[in-house]
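Chemist: here is a sequence together with a model predicted from it:
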Amino acid sequence: MADVLRRGFLGGAALLLGVFAVAVVRERRSGAAYGEVADLMEREWFSAGKVFVAVLVGLAGSWAAACVGGTRSGLSESVPILFPLGLVAAFVVCRWDAVDDRHPLSVKIVALVAAPFALGTIMTGW
C-alpha cells in the first residue's frame, strides 16, 4: 500500500507541477510580472507554507510510527517521499480557498494535518 501511495502522490505532484508550469508560461506570455505569477502560485496553486506544514506533519507521522514499532526513516529518505504529499495537500487547500472562502478550519486541518500525519505514517514509517 505504501508503494502505491508513493507512486500516486509522486505522479499527482508531477502532474500538478507540469500544469502549473503551463499556467506560469501562459501568465508570462499575457504580460504578467514575476510578482503576479508568485501571487498566483500562493493564491491558487500551492502555498509554500502549506507544503511545509504538510511535510512536517507527515514527518511527525513517520516518527510516530517508528515509536509504535515501525521503522524510522532518516530525513534524507522521508522528505523526498513526503514532498509530493505536501504539494498535493497544499493544492487541495488552495483550490478549495480559491473556489469558496467559507470552508471551515476543520477542512484545512484534515487536509494539512490529519491526512498528512496518517499518510506519513503509512508511506515512510511502516
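Modeler: Thanks, I have it.
Chemist: okay, CA-based contacts and neighbour counts for the rest of this
Modeler: Will do.
Chemist: ok now the helix or strand containing residue 108, how far from the chain's centre?
Modeler: Element membership of residue 108, judged by DSSP states H and E, is helix 105-109. Offset of helix 105-109 from its chain centre (C-alpha atoms, centre = their mean, to the nearest Å): 15 Å.
Chemist: swap in stretch 25-32?
Modeler: That offset, for stretch 25-32, works out to 25 Å (C-alpha atoms, centre = their mean).
Chemist: buried sites along it?
Modeler: Buried residues in stretch 25-32, defined by neighbour count with 16 or more other C-alpha atoms under 10 Å: residue 27.
Chemist: surely residue 57 is in contact with residue 119?
Modeler: No: using C-alpha atoms under 8 Å, residue 57 makes no contact with residue 119, being 9.6 Å away.
Chemist: take a look at this one as well, against the first:
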Amino acid sequence: MTVVASVLRWTFLVAGVAVLAAFLVSAVRARIAGTGFGELVDLLENRWFAPGQVFFAVLAGLAGSWVAGWAGAPRPPLLESVPLLFPMGLVAAFVVRRTGGDEDADRGGRTFLVKLVALLAVPLLLGAVMTGW
C-alpha cells in the first residue's frame, strides 16, 4: 500500500503543479492582453478552480485519513496531511470546473454527480490511502 500511496502523492503533485502552471500562463496572457486583476480573479474561480472547492476536497481527504486512522492505520499529523492533500484538492476542483462546474447548465443532474464524486467521494478514499497507509 505504501507504493500506491507514493505513486498517488507524486501523481497529484505533478498534476497540481501542471494545473497551477497552466493557470499562471493563462493569467499572464490575459494580463498582457489588458485584463484587469478583478477579471483575473473571476477567471480563476469560474474557469480554473474555486478556492472553496479546493478547501472542501482537502477536508474530505482529511476525513478519509481520520477514518483510516480510526480503522488502525498510522496517520501523519495534520501539518503533514494538508500539504499531501492540497494538490489533490487542486486537481479535484479543476475537474469539477472543466467537466460539470457550470451552475447555469445543469446537464440533467450531472453537475451534482460530478461534484459529489470529484469533491467528496474520491478525496475521501484517496485521503485514506495517501495519508493513512
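Modeler: Good, I have the coordinates. Treat the numbers as computed from the prediction; the structure is a model and nothing was measured.
Chemist: before we move on, the earlier item: equivalent range in the second structure for the helix holding residue 108 of the first structure?
Modeler: Aligning helix 105-109 of the first structure against the second structure (TM-score structural alignment) gives residues 112-116.
Chemist: over to stretch 32-48 of the first structure?
Modeler: Against the second structure, stretch 32-48 of the first structure falls on residues 35-51 (TM-score structural alignment).
Chemist: and residue 103 of the first structure, how many neighbours?
Modeler: Using other C-alpha atoms under 10 Å, residue 103 of the first structure has 12 other residues around it.
Chemist: give me the three-state assignment for it.
Modeler: Secondary structure assignment for residue 103 of the first structure (DSSP: H, G, I helix; E, B strand; the rest coil): coil.
Chemist: just to revisit the earlier point, quick one: name whatever helix or strand follows the helix holding residue 108 of the first structure.
Modeler: Following helix 105-109 of the first structure in sequence, per DSSP H and E, is helix 115-120.
Chemist: other residues contacting that next one?
Modeler: The contact list for helix 115-120 of the first structure, computed with C-alpha atoms under 8 Å, 6 or more residues apart in numbering, reads 54-55, 57-62, 82, 85-86, 89.
Chemist: using the three-state scheme, assign the residue of the second structure positioned farthest from its centre.
Modeler: Distance from the C-alpha centroid of the second structure, by C-alpha atoms, centre = their mean, peaks at residue 34 (29.2 Å). Of the three states, residue 34 of the second structure takes coil under three-state DSSP.
Chemist: what's near enough to touch residue 40 of the second structure?
Modeler: Here residue 40 of the second structure is in contact with 27, 30-31 (criterion: C-alpha under 8 Å, 6+ apart).
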